[in-house]
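Peer 1: After the sequence you'll find the predicted model.
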Amino acid sequence: GTTMWSNRWAAYNSLSQSTGLPHNTVNHKYGFVASTGVHTNGIENLWKCAKDKFKQMHGTCDAHISSYLDEFMWQRGARDRDERFQRALELIRTYYVV
């Protein structure tokens, strides 16, 4: 029932509160697309691409997985080198005010 579901996935219950990001779910018992239109295709594709990137790196160090994911998301957010460079300059200006 609902109690089992919420206990089983307790870490997800506060995800939206702790991150400030929306967290939607799909109960695959009833289908692969929720009545709200939410589906898992996007996140499954994202994880596949991340795993492919890590394979290209010939493995990863567990201690650095967070920074690998940060870099992966940074590059995915702006695939063009010029755009990444401009974004980096903006961040430097924001955090290192002269």
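Peer 2: Good, I have the coordinates.

Peer 1: can we go C-alpha only for contacts and neighbour counts from here?
Peer 2: Noted.

Peer 1: now the helices: where do they sit in this protein?
Peer 2: For the chain, the helices defined by DSSP state H cover 2-8, 10-13, 15-19, 41-56, 65-77, 81-95.

Peer 1: Is it possible to get CSV of those helices that adds mean neighbour count?
Peer 2: Shown next, in CSV, are the helices of the chain (neighbours: other Cα atoms under 10 Å):
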stretch, mean neighbour count
helix 2-8, 9
helix 10-13, 12
helix 15-19, 11
helix 41-56, 12
helix 65-77, 13
helix 81-95, 12
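
Peer 1: Presented hereafter is structure B, for comparison with structure A:
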Amino acid sequence: MTLRPATLSDASSIAAISLEVWISTYLKQGVGAFFADYALEEFTTLKSGKLIADPNQYILVSDNEEGIDGFIRISLSSKAPVDGCFETEIATFYVQPRHHGKGI
């Protein structure tokens, strides 16, 4: 396993992992059209590429022999919920479920 900054060529892998993890986390009783439409519109290669290219986002990927198995996205310009806090937050932290518990 290697940790490295995301590149634009990782956009499709990040989109696929996002879709997989989001659906397995939030849709426990089946996939209805409303949430399927949302997920398919939200987790795209284009949107992932825009996040990778955004200087206010930092994405670090976990890369194994076959490809990316997880990533973390740090947002550097999030509005803090209370005054006096940092604007940096972990916006997304997704690891494929089959890789949980492996130290990724």
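Peer 2: The structure has been received and is ready for your questions. Please read these numbers as outputs of a predicted model, since none were measured by experiment.

Peer 1: Kindly provide the TM-score of these chains.
Peer 2: Superposed pair, TM-score by TM-score structural alignment, normalised by the length of structure 1: 0.28. Supporting alignment: 54 aligned residues with a Cα RMSD of 4.5 Å.

Peer 1: Now the element after the helix ranked longest in structure 2, going C-ward?
Peer 2: Scanning structure 2 for the helix with the most residues, using DSSP H, yields helix 11-26. Sequence order places helix 33-42 as the next helix or strand after helix 11-26 of structure 2, per DSSP states H and E.

Peer 1: Against which helices or strands is the next helix or strand along the chain from that next one packed?
Peer 2: Scanning forward in sequence from helix 33-42 of structure 2 by DSSP H and E, the next helix or strand is helix 45-53. When contacts are defined as 3 or more Cα pairs under 8 Å, 6 or more residues apart in numbering; DSSP states H and E, helix 45-53 of structure 2 sits against helix 11-26, strand 57-63.

Peer 1: If we use 7 Å, what do you get?
Peer 2: Here helix 45-53 of structure 2 touches helix 11-26, going by 3 or more Cα pairs under 7 Å, 6 or more residues apart in numbering; DSSP states H and E.

Peer 1: Name the residues of the helix it packs on that are buried.
Peer 2: By 16 or more other Cα atoms under 10 Å, the buried positions in helix 11-26 of structure 2 come out as Ala11, Ser12, Ser13, Ile14, Ala15, Ala16, Ile17, Ser18, Leu19, Glu20, Val21, Ile23.

Peer 1: wait, which of those is closest to Leu46 of structure 2?
Peer 2: Nearest to Leu46 of structure 2 out of those is Ala11 (Cα to Cα; 7.3 Å).
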